[in-house]
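*Asks:* Build me a model:
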Amino acid sequence: MTTAFITHHDCGLHNMGPEHPESPIRLLAIQKVLQKTGLIEQLKQMESVHVTPEQIQLAHANLHQKRLEMKQPDEGVVYADEDTALCPDSLHAASLAAGSSILATNQVLSDKVDNAFCAVRPPGHHAEHNAAMGFCFYNNVAIGAMHALQQPNVNRVAVVDFDVHHCNGTVDIFKDKPEVLVCSTFQHPYYPERYCDIQRDNIVNCPIEAHTRASVFREQLEKYWLPAIQNHKPDIIFISAGFDAHHEDPMADLNLTEEDYRWATQLLMDAARTTCGGRIVSVLEGGYNPVSLAFSVQAHLEVMAGY
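*Replies:* Here you go, the predicted model:
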């Protein structure tokens, strides 16, 4: 099993201030744990590339990037919304984060690797077709999924999201594209309160109340995600891998552990083997306790790499 690990040093240049939870420390913690455990040496390490404007426009409005560029400051920070700030290097980092999903998709679809994980930031799943929000500028997974659909022999894709926050941006982009299945578990009621009750055949929303036991998360995946993936028969599966439903994460109130993420990854790996030859691209979303984030990513990657 060959797993690509795609990241870039410059993803750490995006900095919304010392008190902001979406911090460069997140990627440093992941790297430290993977190096200390030796797992990093078992992965195909790759450096991300920049996304092109044309690739951004696969998922976003034509002027979305231009509007963000006009807001980016020469110094300090400027807020795109109440949670999402741009510093001088933010769009440089965001371009690399989105480009990682393009690189990962190309690597997986060309059979150069079995699957891929993108350890990048800023995250992307809240970025809607025409709006940046929730720490997100470009929807990294949506851009990768749309790029996949441009390739020969890719007719259907699935995007699954186990971040604690609902993937409103991904749903907004794909709500009227039946070739894309979107499955999401999320704490509810909770941010962002957008599209969480939308009714579409290709959207599988699984809201979970705060403080619910972790077994409910597993039940949701088995009862709703798995049949939907099997019926959809995607040619590749994308994972929006947010680890902020961990019980130690300060941003929410669900009760998952590393073992729940390990279990979920195995479930998705098994589904991918039976539907799309094991093709998976996973992209980091949330996770704001650096320690629990790093060990959750380790569990995720151990399953992806076959350990």
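*Asks:* okay, CA-based contacts and neighbour counts for the rest of this
*Replies:* Fine.
*Asks:* Check which element follows the helix or strand harbouring Asp260 along the chain.
*Replies:* Element membership of Asp260, judged by DSSP states H and E, is helix 258-276. For helix 258-276, the succeeding helix or strand toward the C-terminus, using DSSP H and E, is strand 280-284.
*Asks:* Packing partners of the helix or strand following that next one?
*Replies:* Sequence-wise, the next helix or strand downstream of strand 280-284 (DSSP H and E) is helix 290-304. Packing partners of helix 290-304 (3 or more CA pairs under 8 Å, 6 or more residues apart in numbering; DSSP states H and E): helix 25-37, helix 258-276.
*Asks:* Same list (these) but as a markdown table, adding distance to Asn62.
*Replies:* Output for the helices and strands packed on helix 290-304, formatted as a markdown table (distance: least, CA to CA, whole Å):
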| stretch | distance to Asn62 |
| --- | --- |
| helix 25-37 | 30 |
| helix 258-276 | 31 |
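*Asks:* I have a second one here; can you model it like the first so I can compare?
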Amino acid sequence: MSTGYYAFHQHFGHDTGEDHPEHACRILALEQILKKSGVWDHLTIHEGQAAHLPDILRAHSKAYVDELHLIQPEQGHIMVDEDTTMSSGSLEAALYSVGTTTQALDDLLKNVHHNAFAATRPPGHHAERSKSMGFCFFNNTAVAALRAADVHHLQRIAILDFDAHQGNGTIDILQNDQRFLLLSSFQHPFYPYTHFEQNKYTNLVNVHLSQGATGTEFRQGIEEHWAPALKRFAPELILVSAGFDAHKDDPMAELNLEEQDFAWIGQWIARYCQSRNIPWLAILEGGYDLNALARSATLFIAAMLEKQAIQQTSA
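*Replies:* Here you go, the predicted model:
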């Protein structure tokens, strides 16, 4: 079986303006290092597609979707919240971000690939049912999870989120739904400062990382908290909100992970999925230092390919 890489050029239309940390060069930097390292040559490349409205409406209210269509500017920029910029091409990019994610999901569940990486922007895991925030409009991961459950009839879907900022939107949409296990690793206390209280939710397991935490604390938390929860839940599918902003060089967080920590989590997930013969899909979330993002995500994707030689590249 193979690893699929899904991306789309429409994200260039999502213009966030000067000095915004979430911009098109994030994808360009990743793909440059994927090609330079040789990882690209081992991937099956797919051009993404736009979302279908019924998929979005499983995760988001119709009023919210209608509002986004109404407020999109014909030119220039507006701020949907204090961090989230919208331009004339943002909504199309967000629709492709969702559609490309569900395209990858469908291919996995048709056994086209055994795992896949969706290089999506805008990201999604901060988008709540009726609210844009944290650079996000639609929640790509939650939409994919609900499609897997409602269309493909899977009963146990695990969502692993290792972004430095907790995926509040995914929790908001999927909270207390026993079809989904939500595993989250994030800096605490830190943005978005909501949805982190584990005892409020029946399907959430947190790994809190203090400011300055290193890969040692990250790996220990995964082994101690995520591993037992996964064993009990026995998922049929794993979705990964893959954020790389916990890297020590990232300006948007205060954690000290390094590239090899992201290689490790990729290997950890790959081993688990291989042992249970289940598919998994990783969806890009954060990561704002271009070099750190590109190197870390390349090693993570190399781990998806299960190619040890590639993982040792000096990319």
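*Asks:* now what about the TM-score between them?
*Replies:* Superposed pair, TM-score by TM-score structural alignment, normalised by the length of structure 1: 0.97. Supporting alignment: 306 aligned residues with a CA RMSD of 1.1 Å.
*Asks:* mind listing what's buried in the helix holding Asp260 of structure 1?
*Replies:* Going by neighbour count (16 or more other CA atoms under 10 Å), the buried part of helix 258-276 of structure 1 is 258, 260-269, 271-272, 275-276.
*Asks:* Where do the strands of the stretch 151-300 of structure 2 begin and end?
*Replies:* Assigned strands in the stretch 151-300 of structure 2, in chain order: 157-161, 180-187, 204-209, 237-242, 280-284 (criterion: DSSP state E, counting those that start in this stretch).
*Asks:* of these, which approaches Gly89 of structure 2 most closely?
*Replies:* Go through those one by one with CA to CA and the one that ends up closest to Gly89 of structure 2 is strand 280-284, at 19.4 Å.
*Asks:* and that closest one with helix 259-276, angle?
*Replies:* Between strand 280-284 of structure 2 and helix 259-276, the angle comes out at 150 degrees (axes from the mean of the first three to the mean of the last three CA atoms, to 10 degrees).
*Asks:* what helices or strands is strand 280-284 of structure 2 leaning on?
*Replies:* helix 90-109, strand 115-118, strand 237-242.
*Asks:* since we're on Asn62 of structure 1, how many residues are nearby?
*Replies:* Here the count is done by other CA atoms under 10 Å, and Asn62 of structure 1 has 15 residues near it.
*Asks:* my bad, His153 of structure 2
*Replies:* Neighbourhood size, His153 of structure 2 [other CA under 10 Å]: 10.
*Asks:* just to revisit the earlier point, any chance of the strands of the stretch 151-300 of structure 2 in JSON lines, plus distance to Ala302 of structure 2 and mean neighbour count?
*Replies:* Listed next are these as JSON lines, based on distance: least, CA to CA, whole Å; neighbours: other CA atoms under 10 Å:
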{"stretch": "strand 157-161", "distance to Ala302 of structure 2": "18", "mean neighbour count": "24"}
{"stretch": "strand 180-187", "distance to Ala302 of structure 2": "21", "mean neighbour count": "26"}
{"stretch": "strand 204-209", "distance to Ala302 of structure 2": "25", "mean neighbour count": "21"}
{"stretch": "strand 237-242", "distance to Ala302 of structure 2": "14", "mean neighbour count": "24"}
{"stretch": "strand 280-284", "distance to Ala302 of structure 2": "12", "mean neighbour count": "28"}
